[in-house]
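> A predicted structure for the sequence below; I have some questions about it.
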Amino acid sequence: MIRAVLFDLDDTLCDDTGQMFESIREVAGLVPGGDPEAIADGYWRISHRFWTYEIHTRPPEPLESIRELLWKQTLDEAGVAHAPAQLKLLAARYGEAREKTPPPFPDAEHTLAQLKARGLKLGMVTNGVSESHTGKLARLGLGHFFDTVLMPDLTGFAKPDPRQFHLACERLGVLPEHTAHIGDSLVSDIGGARGAGLTAIWYNPENKPRPESATEPHHTVQTLAELLEITG
C-alpha cells in the first residue's frame, strides 16, 4: 500500500524546460563575438549534464558559482574569449531571467489536494538548490502541500543517490516500500527511486519512447491526475 508520494519539481509540477530555454536564449544573446543559437544549445546541453549526472558527485556550492562554471564551460567549448567579470555578469543575468516562474501544470494543485485529503504524506525531492527552489516553490503556491522538502545543498545528497530518497522516507515516517516517487528524469527520478526501493512513476506527458538502456519505471503517466488511481 502506498502511504506517501515524493515529487520531483522541475518538469513534473511545472514546465521548467520551456522557461529555462527562454532564459538561456536571452542571456546567450549578450555574448559578444559568439553565435547565440550555438551558445544557447551548448549551455542547455552542459547544464542538463551537470544537473542530471554531476550534481550528486560534487560538494554543495553556491548557485552563482555553479552558473559561472556552466557559462565558462559553454564559452570555452564555443571558442569564445571571456573574462571572470563577464562570467559573473552572465550568471547574474541568467539568475534574474530564471526568477520568472511558470505556473504549475493544470492538474497539479488538484492532484496534490486530493492526495492530502486521502491522508497520504507528501514530500518533494528536487535536485534544485535552496537558493533558487525555495522561492520557486513559494511562487508556485504549492509549498503548503508538502510535509518535507529535500534539496541537495541542505542534505548533502542528490538524486539518484538512494540516501536522498531514504532520508525523505525517514522524515515522513514511512518505509520505502510504502512510498512512491514521481518525476520526469529516467536517471535521477526513476533510476534513483528504484534503486532506493520505492515505487517509481515516470511522468511522461509527451509519451516519449523510453531508451532500452534506461531503468524501467513501475508506472508511466501522462497526467498527474493518474496518480490518484495508482495510489487509490
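It's in.
> alpha carbons only for contacts and neighbour counts from here, please
OK.
> if I look at the closest residue to residue 218 other than its chain neighbours, how far off is residue 178?
Spatial nearest neighbour of residue 218, excluding adjacent residues (Cα to Cα, 6 or more residues apart in numbering): residue 200 at 5.3 Å. Going from residue 200 to residue 178 by Cα to Cα, to the nearest Å gives 11 Å.
> Show me which of these two is the more surrounded one.
Remark: of residue 200 and residue 178, residue 200 carries more neighbours, 27 against 15, as counted by other Cα atoms under 10 Å.
> quick one: the strands in this protein?
Per DSSP state E, the chain carries strands over the ranges 4-7, 121-125, 148-150, 179-183, 199-203, 219-221.
> now those strands in CSV, with distance to residue 18?
Below are the strands of the chain laid out as CSV (distance: least, Cα to Cα, whole Å):
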stretch, distance to residue 18
strand 4-7, 19
strand 121-125, 21
strand 148-150, 24
strand 179-183, 17
strand 199-203, 16
strand 219-221, 20
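> hmm, back to that, what is in contact with residue 200 and residue 178 at once?
Counting by Cα atoms under 8 Å, 6 or more residues apart in numbering, no residue touches both residue 200 and residue 178.
> Looking at the strands of the chain, spot the one closest to residue 45.
strand 179-183 (19.7 Å; Cα to Cα).
> Which neighbouring elements make contact with that closest one?
strand 4-7, strand 199-203 (3 or more Cα pairs under 8 Å, 6 or more residues apart in numbering; DSSP states H and E).
> Please list the residues outside that strand that contact it.
Contacts for strand 179-183 (Cα under 8 Å, 6+ apart): 2-9, 11-12, 169, 189-190, 193, 198-203.
> Comparison target, given below:
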Amino acid sequence: MPDPVSAVLFDLDGTLVRYRRPPDALLQGAFESVGTGQLFPIEAYYDRFDEFAECTDSMAELRRECFAALCSARGHDPGLGRRVADAYAATRDHRNVEYLAGARRVLDQFSEQYSIGIVTNGSRDAQRQKLESAGVATRADTVVFAGHDTPAKPAPEPFSRALDDLGVPPEETIHVGDSVASDVAGANAAGLTSVLLVSDGNETAATDGETADHVIHSLPELRALPWVERL
C-alpha cells in the first residue's frame, strides 16, 4: 500500500501556468528595440535567474541586474543589458498567463481532496500577479516564494516552510514540478515524493544524480498515480 497523502505541492511556471507570449520572443523584441542584435539567448537568463532572485527585491530589478551581468560576461556594456531589460519589462505582462493543458481541472479536483501548496522560485511581485490572474491563489492553502521567503529551490527550506504552513509531514506530501535541478532535487532533499512533469521537450527524468519518484507528461496523469484516490 502506498503511503497516505495529505498535501500536494506544485511549482508554478511551466507546471501550472505559462506565459501566452513566449519569453524568447519578448527578448528578441527587446534587443531590436534598443538597436542591437541578440547578445545572449533566453537560456542564459534562465541559467542565472536563481542567482539574482536571492539578491533582488523585484522582477524588474532582477532582470536588470541579470541582463547587465550577461552582457558584461560577453564583453558588452552592462548598461546596454539594463536598457534591454527595461525594454523587455515594457512589454511583459505577468498577468497574461494561461494554464497548461488540464492544469485547472487537476488543481480544482485536488484542492477538494488535499491541502495545496505552491512553491515557486521567482520575484514575489511577478509571481503574485500570475497566481491572482490565473486564479491559482484561491485554490492554494499556502504559497512560498522561494528566493525571498526562503532560499531558492533546490534548497529544502521552501518545501519545509510549505509543510509547516500546512501542518503535514514530508512523507505525506507530493511535490510536482518541471525541473529536475530545482523541483526534483529540492523535493528529494526535503523528504517529499517527487513528481517530474516532462513536457515540450524539457528535462529528462534524471540528471546530476537526481531521479524523480514519478514522471508524467501531462498534469492529468497525476490522477493515475498510485497514491491518488479515484476522482
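Everything's here; your move. Note that the coordinates shown come from a computational prediction; the quantities given were computed from them, not determined experimentally.
> which helix is the longest one in the first structure?
Ranked by number of residues, the top helix in the first structure under DSSP state H is helix 63-78.
> What helices and strands are in contact with that one?
By 3+ Cα pairs under 8 Å, 6+ apart, helix 63-78 of the first structure packs against helix 36-49, helix 84-97.
> What range does stretch 5-17 of the second structure cover in the first structure?
Taking TM-score structural alignment as the measure, the first structure aligns residues 2-14 with stretch 5-17 of the second structure.
> ok, whatever residue of the second structure lines up with residue 102 of the first structure - contacts?
Aligning on TM-score structural alignment places residue 102 of the first structure opposite residue 97 in the second structure. By Cα under 8 Å, 6+ apart, residue 97 of the second structure lies in contact with 17-20, 130, 133-134.
> Equivalent analysis for residue 166 of the first structure, please.
Taking Cα under 8 Å, 6+ apart, one finds 176, 196 in contact with residue 166 of the first structure.
> Tell me the counterpart of it in the second structure.
Matched by TM-score structural alignment, residue 166 of the first structure corresponds to residue 160 in the second structure.
> Give me the number of neighbouring residues for residue 121 of the first structure.
Around residue 121 of the first structure there are 22 residues (other Cα under 10 Å).
> Can you give me the end-to-end span of stretch 169-183 of the second structure?
18 Å.
> swap that for stretch 65-80 of the second structure, please
11 Å.
> re the thing from before, what distance do you get for the aligned partner of the residue nearest to residue 218 of the first structure in the second structure to residue 112 of the second structure?
By TM-score structural alignment, residue 200 of the first structure lines up with residue 194 in the second structure. Per Cα to Cα, residue 194 of the second structure is found 21 Å from residue 112 of the second structure.
> now swap in residue 103 of the second structure and tell me
Computed as Cα to Cα, the residue 103 of the second structure to residue 112 of the second structure distance reads 14 Å.
> Among those two, which residue is more densely surrounded?
residue 103 (17 against 11).
> Hmm, residue 223 and the more buried one touching each other?
No - judged on Cα atoms under 8 Å, residue 103 of the second structure makes no contact with residue 223 at a distance of 11.5 Å.
> Skip the chain neighbours and tell me the closest residue to residue 121 of the second structure.
Nearest one to residue 121 of the second structure, counting by Cα to Cα, 6+ apart, is residue 146 at 4.7 Å.
> That neighbour: what's it in contact with?
Per Cα under 8 Å, 6+ apart, neighbours of residue 146 of the second structure: 119-122, 152-153, 158.
> The residues you listed into a markdown table, with extra columns for neighbour count and distance to residue 218 of the second structure?
Listed next are those as a markdown table, based on neighbours: other Cα atoms under 10 Å; distance: Cα to Cα, whole Å:
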| residue | neighbour count | distance to residue 218 of the second structure |
| --- | --- | --- |
| 119 | 24 | 19 |
| 120 | 25 | 19 |
| 121 | 28 | 21 |
| 122 | 26 | 23 |
| 152 | 24 | 25 |
| 153 | 24 | 22 |
| 158 | 28 | 24 |
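> Now, those residues that are in helices?
Reading helices off the contacts of residue 146 of the second structure with DSSP H, I get residue 158.
> Among the contacts of residue 146 of the second structure, which pair sits farthest apart?
122 and 158 (12.2 Å).
> Identify the contacts common to the two.
145-146.
> Tell me if I'm right that residue 217 of the second structure and residue 197 touch.
Yes - taking Cα under 8 Å as the definition, residue 217 of the second structure is a contact partner of residue 197 at 5.5 Å.
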